[in-house]
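Trainee: Structural data only, the sequence is not supplied:
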């Protein structure tokens, strides 16, 4: 007799099938590929622990440039780090980010998954490739990676900002409304042809009039089904606006280069969401 499928696995399978049915009814993009960092068998990340206490200058840089009168005398080191690495900000290039320690079963790859801050830990070899592509504004910081008892200095923390919002062709893009996370039946393509994110916000406000934002089951969300981009030179990007997309994408030319160079630690996934 087959082993019964756990209810959470049933939900996950249903969600995957419904997602594919909804998004995979059109051709895959020829220009862009979704990129993800693979999930391990035992843990979602490779990084077990970010030892920021190994930083040579985090505290001094914080005290010189970030400390305010509202701060208590004691500010935890990770709070210092998170304040410096907030989105849209680039701390001093001299900042040392200490050491990240990997889980015992994690392998050293060109991209190391599992550190907070919005950037990537990448091998210096990968960074030499990426800096020749359009990855937006960026800064690299010193960081070491410990795998078992070996500490590698052959990595940098790549903090980059590259949003594609300004290139979105709203009239050609497709948006849908829905309720709840698993209420697939509530999804419906919006017939409106939008000209901007402000117009989408106005429709969202109208659909949610009288509904509390915290009422998850009744709150109507608007998301993109297919984003059409105007001509651009983006090679690694995400979207800032909530109505667009929360995933990261790379250009087909960058994907081909990373494959040719046998870069590890990234998963390339065909997409219909960005064209």
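Mentor: Cool, got the structure. Please read all numbers here as calculations on a predicted model, not as lab measurements.
Trainee: from here on, contacts and neighbour counts on C-alpha atoms
Mentor: OK.
Trainee: I'd say residue 91 and residue 85 touch.
Mentor: Yes - applying C-alpha atoms under 8 Å, one finds residue 91 in contact with residue 85, separated by 6.9 Å.
Trainee: For the helix or strand harbouring residue 151, buried residues please.
Mentor: Per DSSP states H and E, residue 151 falls inside strand 150-152. By neighbour count, with 16 or more other C-alpha atoms under 10 Å as the criterion, strand 150-152 contains no buried position.
Trainee: now stretch 14-25
Mentor: residue 15.
Trainee: May I see the buried residues of the following helix or strand past the strand holding residue 151?
Mentor: Later in the chain than strand 150-152, the nearest helix or strand by DSSP H and E is strand 155-161. Going by neighbour count (16+ other C-alpha under 10 Å), the buried part of strand 155-161 is 155, 156, 157, 158, 159, 160, 161.
Trainee: ok, residues contacting strand 155-161?
Mentor: With contact meaning C-alpha atoms under 8 Å, 6 or more residues apart in numbering, strand 155-161 is reached by 87-88, 90, 97, 117-124, 127, 135-145, 237.
Trainee: Please repeat the previous calculation with a cut-off of 6 Å.
Mentor: 119-124, 136-143 (C-alpha atoms under 6 Å, 6 or more residues apart in numbering).
Trainee: Tell me where the stretch 51-200 of the chain has strands.
Mentor: Applying DSSP state E, counting those that start in this stretch to the stretch 51-200 of the chain gives strands spanning 96-102, 111-112, 120-123, 137-147, 150-152, 155-161, 174-179, 183-189.
Trainee: dropping in the other structure now:
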């Protein structure tokens, strides 16, 4: 398989996004994020299922020191991205993991912009080849000793034991090998799950975004994700 992947992260260059990061983390006065079907109700659905209603996302406000980009960094959760209509249009032409786009209003210095909340929801941790992958202990961001793990059950057990010692302790994948069942899906955007917490994008989708001058995401080669 000849496909290349990249890790997606929110841009933090102040020349691009302004002097506040994340760019969006608050609300206009008339919007109540705790109201039924508003933003915070979505948290019940971040990882397990999609809501059976249309969320009310009509009042999200950017920092006054932020600049508008196609993809706007936010403080509302890793599975929720704020994207422009043209970003949505490009994403929809590719093979994405399970997802939804919700209409939303984004405010910057009292000007309203029509954007979308891009909600991805997937867990491919059952399709990791644990015996071939490598893992290490971490204390927050400090890497410790390597750990041999042979199954998802063993991974979860070790992670639980380490977490009981300290909330800063964890076990994370250093290199990931996936099963053929996963690669057969030929995804262009996905999140693997608890084993590493990164969002991945295919090279072809990344190039389309860059060629279209879509702003707000940075990309680094996913050298940890081994494509066979």
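Mentor: All right, it came through fine. Note that the coordinates shown come from a computational prediction; the quantities given were computed from them, not determined experimentally.
Trainee: picking that back up, just the buried members of the contacts of strand 155-161 of the first structure?
Mentor: In terms of neighbour count (16+ other C-alpha under 10 Å), the buried residues within those are 119, 120, 121, 122, 123, 124, 139, 140, 141, 142, 143.
Trainee: for the residues you listed, which one is nearest residue 171 of the first structure?
Mentor: Residue 171 of the first structure lies nearest to residue 119 out of these, by C-alpha to C-alpha, at 31.5 Å.
Trainee: Would you mind finding the match for the closest one in the second structure?
Mentor: Under the alignment by TM-score structural alignment, residue 119 of the first structure pairs with residue 80 in the second structure.
Trainee: In contact with its match, which residues?
Mentor: By C-alpha under 6 Å, 6+ apart, the neighbours of residue 80 of the second structure are 118, 119.
Trainee: One more pass at 10 Å, please.
Mentor: Neighbouring residues of residue 80 of the second structure by C-alpha atoms under 10 Å, 6 or more residues apart in numbering: 42-43, 46, 73-74, 99-101, 116-121.
Trainee: most residues in a single helix of the first structure, which one?
Mentor: Counting residues, the longest helix found in the first structure (DSSP state H) is helix 7-23.
Trainee: helices and strands around that one, which ones?
Mentor: Counting contacts by 3 or more C-alpha pairs under 10 Å, 6 or more residues apart in numbering; DSSP states H and E, helix 7-23 of the first structure packs against strand 183-189, strand 220-226.
Trainee: Just name the most buried of these.
Mentor: Each of these was assessed for mean neighbour count using mean count of other C-alpha atoms under 10 Å. The highest is strand 220-226, with a mean of 20.
Trainee: Quick one: distance of the helix or strand just after that one to the chain centre.
Mentor: Later in the chain than strand 220-226 of the first structure, the nearest helix or strand by DSSP H and E is strand 236-237. Relative to the centre of its chain, strand 236-237 of the first structure is centred 10 Å away, using C-alpha atoms, centre = their mean, to the nearest Å.
Trainee: Check stretch 184-191 of the first structure too.
Mentor: 25 Å.
Trainee: now do stretch 211-220 of the second structure
Mentor: On C-alpha atoms, centre = their mean, the centre of stretch 211-220 of the second structure falls 15 Å from the chain's centre.
Trainee: Go through it and flag the buried ones.
Mentor: 214, 215, 216, 217, 219.
Trainee: wait, residue 63 of the second structure sits on residue 23?
Mentor: Yes - between residue 63 of the second structure and residue 23 there is a contact under C-alpha atoms under 10 Å: 5.8 Å.
Trainee: Pick out whichever of these two has more residues nearby.
Mentor: Ranked by neighbour count (other C-alpha atoms under 10 Å), residue 63 of the second structure and residue 23 place residue 23 first, with 27 against 20.
Trainee: surely that one meets residue 70?
Mentor: No - applying C-alpha under 10 Å as the test, residue 23 of the second structure and residue 70 come out as separate, 11.7 Å apart.
Trainee: hey, which helix is longest across the second structure?
Mentor: The second structure, longest helix under DSSP H: helix 152-165.
Trainee: neighbouring contacts of that one?
Mentor: Residues from elsewhere that reach helix 152-165 of the second structure, judged by C-alpha under 10 Å, 6+ apart: 125-131, 135, 137-139, 147-149, 151, 167-173, 194-195.
Trainee: Can you report how many residues neighbour residue 64 of the second structure?
Mentor: Neighbourhood size, residue 64 of the second structure [other C-alpha under 10 Å]: 15.
Trainee: and it, what pairs with it in the first structure?
Mentor: In the first structure, the residue paired with residue 64 of the second structure according to TM-score structural alignment is residue 104.
Trainee: can you tell me how far residue 19 of the second structure sits from residue 3 of the second structure?
Mentor: To residue 3 of the second structure, residue 19 of the second structure is 36 Å away according to C-alpha to C-alpha, to the nearest Å.
Trainee: So for the two, which residue has more residues nearby?
Mentor: Using other C-alpha under 10 Å as the criterion, residue 19 of the second structure and residue 3 rank with residue 19 on top: 16 against 12.
Trainee: quick one: buried residues of the longest helix of the second structure?
Mentor: When burial is assessed from 16+ other C-alpha under 10 Å, helix 152-165 of the second structure yields the following buried residues: 152, 155, 158, 159, 162.
Trainee: contacting residues for the most far-flung residue of the second structure relative to its centre?
Mentor: The outermost residue of the second structure relative to its centre, with distances by C-alpha atoms, centre = their mean, is residue 30 at 28.5 Å. Residues in contact with residue 30 of the second structure, defined by C-alpha under 10 Å, 6+ apart, are 58, 59.
Trainee: try residue 249 of the first structure
Mentor: 32-36, 164, 234-239, 255, 268-271, 273-274.
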